[in-house]
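[1] Prediction below, plus the sequence it came from.
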Amino acid sequence: SLEAAENRANRSNERVDLGNDLPASSLAAAALAAAKTKTGLPYVYGASGPSSFDCSGLTSWAYAQAGARIPRPSQGQANAGTRLSMSQLMPGDLVLFYGDLHHVGLYAGNGLVLHAPRTGTFVRYESINNMPFQFGVRI
C-alpha cells in the first residue's frame, strides 16, 4: 500500500549508521536504548521527559530507565563517573560539551551523539565534532 511505502520511507530517513562499537556496559546500553526511543521529541528547557527534554533531562531520564540515578544538571553529570577522552568513548557514555559543561549528550557510536540540542530543536543524532567536546563520563 501507499501508506506502508510511506512509513518505510520515513523509517529509512531515520536510520543512522551508529557503527558496531559495543556499549560500555549493559547499563550504558539500556540508557542509550531508552534515549533512542525519544528521537524527534521537542527540546524544552527544564524538561525531564517523558514527552520533552532538555539536554541533561534526556540523559538523566535515560539512565533512570536503565536503573541508575545520576545528577540532573549537566555539571553534576560531569562528575558522576569516570572521565574519558574522545578515543575512549563507547556507546552510552555521557559526553560533555563547552568549557562550562552546560551541554551533555549520550555517545551513540560512530562519532555521533544523541542529544536534546536547544530550544526549537528535537532530540536527534549529531556529529560529536559539531560542538566543543570536553570529555566523556562512564557511569
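    Ah, there it is.
[2] going forward, measure contacts between C-alpha atoms and count neighbours the same way
    Will do.
[3] hey, where'd the strands end up in the protein?
    For the chain, strands defined by DSSP state E occupy the ranges 82-84, 94-97, 103-109, 112-115, 124-127, 133-138.
[4] okay if I get these as a markdown table plus mean neighbour count and distance to residue 63?
    Shown next, in a markdown table, are these (neighbours: other Cα atoms under 10 Å; distance: least, Cα to Cα, whole Å):
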| stretch | mean neighbour count | distance to residue 63 |
| --- | --- | --- |
| strand 82-84 | 16 | 15 |
| strand 94-97 | 27 | 10 |
| strand 103-109 | 29 | 10 |
| strand 112-115 | 27 | 13 |
| strand 124-127 | 19 | 17 |
| strand 133-138 | 21 | 11 |
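[5] let's bring in a second one:
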Amino acid sequence: MKKKLTAVAVGCALLFTLGTGSAFADSKLDSAVDKALGSKYASGGTTTSGFDCSGFTMFVFGKLGIELPHQSGSQYKMGTAVSKDELIPGDLVFFNTNGKGVSHVGVMVSDGKFAHASSSKGVVISKLSDDYYVKRYVGAKRILSTDKFEQVTSDTEDHDDVE
C-alpha cells in the first residue's frame, strides 16, 4: 500500500513538472519559495530580511502549516528517507558542507532543482546535479504526507494563507 501511494505521489509530481517554467507556478509551495527568493543570507535568520539554510526551510514549511526546528541536523532527523531518484517538490535535501555531518538543507522545487539559503548568494535555486552539491549530498527526507503534498502543489487561486 505504501509503495502504491509513493508511486501515485511520484506520478503526480511528474505530471506537474512536465510544463515549462516553474513546476508549481500557482501552488502554495511555489508561492512560499518565491516570497523568499533573493533574500540575503543571515546566520540565524528566519525572515525575508535574511535567512540561514534551516531558517529558510522553516519559513517555507511554516507557510504550509508545518513546523520545523531551526537546525539542519534536527530537520534531518524528521520525516521519511527518500532516495535521490524518488525526489519530489517539497522534499528536504541535506548536505555536508563543513566536513562534520549534515550542515546544509534545501527544499526541492522541481525536477532536479532545490531552493536554499546560500551563505554567499542568499536564497537561490540550484541544481542538485551541480558538482558542489553532488560531492556533499547526504540524503533527503519527505516531510509532506501524500495528502499535504497534493494540497501544497496543486494550482490554487487563493494564497492568503501564504502571505
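    In hand now; what should we look at? Just so you know, these numbers come straight off a predicted model, no measurement behind them.
[6] ok, back up a step: quick one: which of the strands of structure 1 is nearest residue 11 of structure 1?
    For the strands of structure 1, proximity to residue 11 of structure 1 was assessed by Cα to Cα; strand 124-127 is nearest, at 14.1 Å.
[7] can you give me how far that closest one is from the chain middle?
    Averaging C-alpha positions (Cα atoms, centre = their mean, to the nearest Å) puts strand 124-127 of structure 1 8 Å from its chain's average.
[8] And for that strand, what's in contact with it?
    With contact meaning Cα atoms under 8 Å, 6 or more residues apart in numbering, strand 124-127 of structure 1 is reached by 16, 39-40, 108, 111-117.
[9] Can you give me the stretch of structure 2 that it aligns onto?
    Under TM-score structural alignment, the match for strand 124-127 of structure 1 in structure 2 covers residues 124-127.
[10] Excluding sequence neighbours, find me the nearest residue to residue 19 of structure 1.
    Sequence neighbours aside, residue 110 is the residue nearest to residue 19 of structure 1 in space, at 5.1 Å (criterion: Cα to Cα, 6 or more residues apart in numbering).
[11] Do I have it right that the one you found meets residue 86?
    No: Residue 110 of structure 1 is beyond contact range of residue 86, at 11.5 Å (criterion: Cα atoms under 8 Å).
[12] Okay, the most centrally placed residue in structure 2 and residue 124 of structure 2: tell me how far apart.
    Central residue check for structure 2 by Cα atoms, centre = their mean: the C-alpha nearest the mean position is that of residue 107, 1.4 Å away. Separation of residue 107 of structure 2 from residue 124 of structure 2 (Cα to Cα, to the nearest Å) stands at 11 Å.
[13] same question, residue 44 of structure 2
    17 Å.
[14] can you map out the helices along structure 1?
    Assigned by DSSP state H, the helices in structure 1 fall at 2-14, 26-36, 55-65, 74-77.
[15] Any chance of those helices in a markdown table with mean neighbour count as columns?
    Output for the helices of structure 1, formatted as a markdown table (neighbours: other Cα atoms under 10 Å):
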| stretch | mean neighbour count |
| --- | --- |
| helix 2-14 | 10 |
| helix 26-36 | 21 |
| helix 55-65 | 25 |
| helix 74-77 | 19 |
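[16] mean deviation (superposed) between the match of strand 124-127 of structure 1 and structure 1, please.
    Superposed on structure 1, stretch 124-127 of structure 2 shows a mean distance of 0.7 Å to its aligned residues (mean Cα distance after the TM-score superposition for structure 1).
[17] Pull up the overlap in contacts between residue 107 and residue 124 of structure 2.
    115-116.
[18] What residues does the residue nearest to the centre of structure 2 make contact with?
    Going by Cα under 8 Å, 6+ apart, residue 107 of structure 2 touches 57, 89-93, 114-116.
[19] Equivalent analysis for residue 60 of structure 1, please.
    Contacts for residue 60 of structure 1 were tallied using Cα under 8 Å, 6+ apart; they are 48, 69-72.
[20] what do you get if the cut-off is 7 Å, keeping everything else the same?
    For residue 60 of structure 1, the contacting residues are 70-72, by Cα atoms under 7 Å, 6 or more residues apart in numbering.
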